[in-house]
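**Student:** No letters, just coordinates:
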């Protein structure tokens, strides 16, 4: 008990931490305090788990009110994805995998219910094939299988995600992932409410699908508007030759300059991407079924968003080349510095906006490919 008391006092002292705030580093102090409390709380949890494991080996009975049972099932370890604690419990007490809560839910049921992908991967790596198959096949007291828990949508999971279409894609991915591991007869297994997992998924995701459809259509309208403006502007500019035409010969004034031929390639590339961007329009013909949220709609979003981004970048490139052509590259040093700085700022702004908008769906495809 002395070790437990020492660790508890250390956790209390960690809340005080070094006096960063006296030096104007209150933000660093908060980070340091959180890190210290996390490390010390993990040490305390490991110590308690090891002590109870030793007690179990000595013949003591461990019930549902034990530290291990409450930590892994009733409280936070699995529900909040604290894999460090779950890992320690599985290392010290492999029998804890048999624990269930008052509703008959085991550790995998909770991981499926709260969409804890990291806990799921930890279980797959720690447990053997037979043990994993056994806990997947378990059913709780209300007749819910692991697939039922994955199918039921709850606002408590994915609560940090605000893009409804992205949330629906993750929900579909999670359901299909567990569907591939569940026994075949679980697909037709009905719970106490008389619903299969597929029926439960459709019923609980109706509002999320509506929100996802609304978000996709609004995004499609925005992309079509912006891409149409860019294409119209650049289509007009493509036939307005920089410098105009010679009044006698009728040829472009800068036709003899080598830079004039270099201008045509960025214009062509820009037009190609401008044409690809409105491909978001066929989304209105989509049925918006679960399978489309799984792959087709995220892929279309990435393609269209990337095309719009490239179109904007090439628009800047065309403008810069045309400006250099008209002035024959004759700029002052200040002009060059100002122009280059403006170009760099514009490109960085485009990249930041692109990453902010597209990152969730790139991350989603990372889940599909590597997890």
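**Tutor:** Thanks, I have it. Note that the structure is predicted; figures quoted are calculated from it, not measured.
**Student:** CA only for contacts and neighbour counts going forward, please
**Tutor:** Fine.
**Student:** Which parts of the stretch 151-300 of the chain are helices?
**Tutor:** 164-181, 197-204, 206-238, 258-276, 290-291, 297-327 (DSSP state H, counting those that start in this stretch).
**Student:** Helix or strand for residue 110, just tell me which one.
**Tutor:** Using DSSP states H and E, the secondary-structure element containing residue 110 is helix 107-113.
**Student:** quick one on the thing from earlier: out of the helices of the stretch 151-300 of the chain, which comes closest to residue 10?
**Tutor:** Evaluated over the helices of the stretch 151-300 of the chain, closeness to residue 10 peaks at helix 164-181, with 39.4 Å, by C-alpha to C-alpha.
**Student:** which non-adjacent residue is nearest residue 36?
**Tutor:** residue 14 (5.9 Å; C-alpha to C-alpha, 6 or more residues apart in numbering).
**Student:** circling back to that earlier point, could you dump the helices of the stretch 151-300 of the chain into CSV and include mean neighbour count and distance to residue 357?
**Tutor:** Converted to CSV, the helices of the stretch 151-300 of the chain look like this (neighbours: other C-alpha atoms under 10 Å; distance: least, C-alpha to C-alpha, whole Å):
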stretch, mean neighbour count, distance to residue 357
helix 164-181, 20, 11
helix 197-204, 18, 27
helix 206-238, 16, 11
helix 258-276, 17, 18
helix 290-291, 16, 22
helix 297-327, 19, 8
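**Student:** hold the first one in mind and look at this next one:
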């Protein structure tokens, strides 16, 4: 049975239970009819994401993920991601990318840009993508090589992005490119799919399937009004957006961990070994106690970061701590589930096996665990 006690924590919004329940209802009632989780072909996964985003728009779920009607609430984002991830990673992915992909527009865009793009994202009619990473510039944003040169009233973009979620199915891409030298030489642009010179393909297969691929920009011309903020604001926009969404990765990890615990407890309560229930063995009890404690500790870190962000604080260190601890501990919790399920834990398509594939990527994307440690340490040493 699901533990709902955390929904009463005093630093969560008054509508925390409503936000969580709405996301849970979508994931358990609507989403299962939109895709077959066993079909991991690229075409099927891409179609599933399109269907999920459209249905989330109709259900009003994407209002939480965009800054259309109100400022982004990090706590509501976290609550939604935790609830969705608890049911299926692809459902969480579809929701999260509408937020991350449109985040730079909602957080830093002009009124004109918000009016032009956010309604479509919130309605589920436009899929969004965050095009930052490159082959030699992932965690090291300063190494970004894609360029944007001024040409009259336009900018011309050239370069290649990789590891881009929603590549090939997005309707708009927020592309980060170099307009000058150093960190202050990065800028951000909204580039609509179909713009001449932009080619995006879903071309990378990973353990937890979702649309992931490459975006190529060749003499891609966009008007100057496509720039988000001012020239040189790109580094600030990228990190400011990640400050909001990095903690939500920890929330997704929480969803995986809670589901793994739930499945593990149900299994060991029924599975018998040497004439006793697996749940009656002290080794099992000790392992479950450790994982439950770690999960609650991760939740406190995640929702602390989200609460401080909603309170107007900079949360670079808190978000890094939340992502680092929640994802690392969720991996251990899912691993325990696989171990206690025994042979069933590695049968493809079972909940434990799926969670094992789903959780692994969270320790890498939006800043690997090692990068989070650097962020935390540098913050403390600079204080």
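**Tutor:** Now that the structure is in, tell me what you want to look at. As the structure is a computational prediction, the values presented were derived from the model and not from experiment.
**Student:** care to give me the TM-score?
**Tutor:** TM-score for the superposed chains, counting by TM-score structural alignment, normalised by the length of the first structure: 0.32, backed by 181 aligned residues with a C-alpha RMSD of 6.1 Å.
**Student:** still on that earlier bit, the helix or strand just after the helix holding residue 110 of the first structure vs helix 164-181, what angle?
**Tutor:** As assigned by DSSP H and E, the chain's next helix or strand after helix 107-113 of the first structure is helix 117-126. With axes from the mean of the first three to the mean of the last three C-alpha atoms, to 10 degrees defining the directions, helix 117-126 of the first structure sits at 20 degrees from helix 164-181.
**Student:** And helix 117-126 of the first structure, what does it pack against?
**Tutor:** The contact analysis (3 or more C-alpha pairs under 8 Å, 6 or more residues apart in numbering; DSSP states H and E) places helix 117-126 of the first structure against helix 83-92, helix 107-113.
**Student:** If we use 10 Å, what do you get?
**Tutor:** Where contact means 3 or more C-alpha pairs under 10 Å, 6 or more residues apart in numbering; DSSP states H and E, helix 117-126 of the first structure is packed against helix 83-92, helix 107-113, helix 129-137.
**Student:** what would those look like in JSON lines with mean neighbour count?
**Tutor:** Supplementary listing: these in JSON lines, determined by neighbours: other C-alpha atoms under 10 Å:
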{"stretch": "helix 83-92", "mean neighbour count": "18"}
{"stretch": "helix 107-113", "mean neighbour count": "24"}
{"stretch": "helix 129-137", "mean neighbour count": "14"}
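**Student:** Include distance to residue 45 of the first structure when you put the ones you listed into TSV, please.
**Tutor:** Listed next are those as TSV, based on distance: least, C-alpha to C-alpha, whole Å:
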stretch	distance to residue 45 of the first structure
helix 83-92	7
helix 107-113	18
helix 129-137	25
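**Student:** For the second structure, which segments count as helices?
**Tutor:** 16-25, 42-59, 74-87, 89-108, 111-123, 234-270, 282-310, 316-341, 351-360, 369-382 (DSSP state H).
**Student:** Would you mind listing the buried residues in the second one?
**Tutor:** Right, the one you point to is helix 42-59 of the second structure. By neighbour count, and taking 16 or more other C-alpha atoms under 10 Å as the criterion, the buried residues in helix 42-59 of the second structure are 42, 44-46, 48-57, 59.
**Student:** That helix - contacts with which helices or strands?
**Tutor:** Applying 3+ C-alpha pairs under 10 Å, 6+ apart, one finds that helix 42-59 of the second structure makes contact with helix 16-25, helix 89-108, helix 111-123, strand 198-202.
**Student:** and the angle for the shortest one with helix 42-59?
**Tutor:** So that's strand 198-202 of the second structure. Using the same axes, to 10 degrees, the direction of strand 198-202 of the second structure lies 100 degrees away from that of helix 42-59.
**Student:** swap in the first one?
**Tutor:** Using the same axes, to 10 degrees, the interaxial angle of helix 16-25 of the second structure with respect to helix 42-59 works out to 140 degrees.
**Student:** now the angle between helix 89-108 and helix 16-25 of the second structure, please.
**Tutor:** 130 degrees.
**Student:** State the distance from the closest residue to residue 275 of the first structure other than its chain neighbours to residue 47 of the first structure.
**Tutor:** For residue 275 of the first structure, the nearest residue in space outside its immediate sequence neighbours is residue 231; the separation is 7.4 Å by C-alpha to C-alpha, 6+ apart. As for residue 231 of the first structure, its distance to residue 47 of the first structure is 65 Å (criterion: C-alpha to C-alpha, to the nearest Å).
**Student:** which helix of the first structure spans the most residues?
**Tutor:** In the first structure, with assignment by DSSP H, the single longest helix is helix 333-370.
**Student:** what comes up buried for it?
**Tutor:** Of the residues in helix 333-370 of the first structure, those buried under the neighbour-count criterion (16+ other C-alpha under 10 Å) are 347, 350, 354, 358, 360-361, 364-365.
**Student:** Tabulate the residues you listed (JSON lines), appending distance to residue 199 of the first structure.
**Tutor:** Converted to JSON lines, the buried residues of helix 333-370 of the first structure look like this (distance: C-alpha to C-alpha, whole Å):
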{"residue": "347", "distance to residue 199 of the first structure": "47"}
{"residue": "350", "distance to residue 199 of the first structure": "43"}
{"residue": "354", "distance to residue 199 of the first structure": "37"}
{"residue": "358", "distance to residue 199 of the first structure": "32"}
{"residue": "360", "distance to residue 199 of the first structure": "28"}
{"residue": "361", "distance to residue 199 of the first structure": "27"}
{"residue": "364", "distance to residue 199 of the first structure": "25"}
{"residue": "365", "distance to residue 199 of the first structure": "26"}
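**Student:** The closest residue to residue 74 of the second structure other than its chain neighbours and residue 91 of the second structure, how far apart?
**Tutor:** Spatial nearest neighbour of residue 74 of the second structure, excluding adjacent residues (C-alpha to C-alpha, 6+ apart): residue 306 at 4.9 Å. In this structure, residue 306 of the second structure and residue 91 of the second structure are separated by 21 Å, where distance is defined by C-alpha to C-alpha.
**Student:** higher neighbour count, these two?
**Tutor:** Neighbour tally, residue 306 of the second structure and residue 91, criterion other C-alpha atoms under 10 Å: the higher count belongs to residue 306, 32 against 25.
**Student:** pretty sure that one is touching residue 76, no?
**Tutor:** Yes: the pair residue 306 of the second structure and residue 76 qualifies as a contact (C-alpha atoms under 10 Å) at a distance of 8.6 Å.
**Student:** quick one on the thing from earlier: report the buried residues of the strand or helix carrying the residue nearest to residue 36 of the first structure.
**Tutor:** In this structure, residue 14 of the first structure sits in helix 2-16 according to DSSP H and E. For helix 2-16 of the first structure, a neighbour-count test (16+ other C-alpha under 10 Å) marks 7-8, 10-11, 14 as buried.
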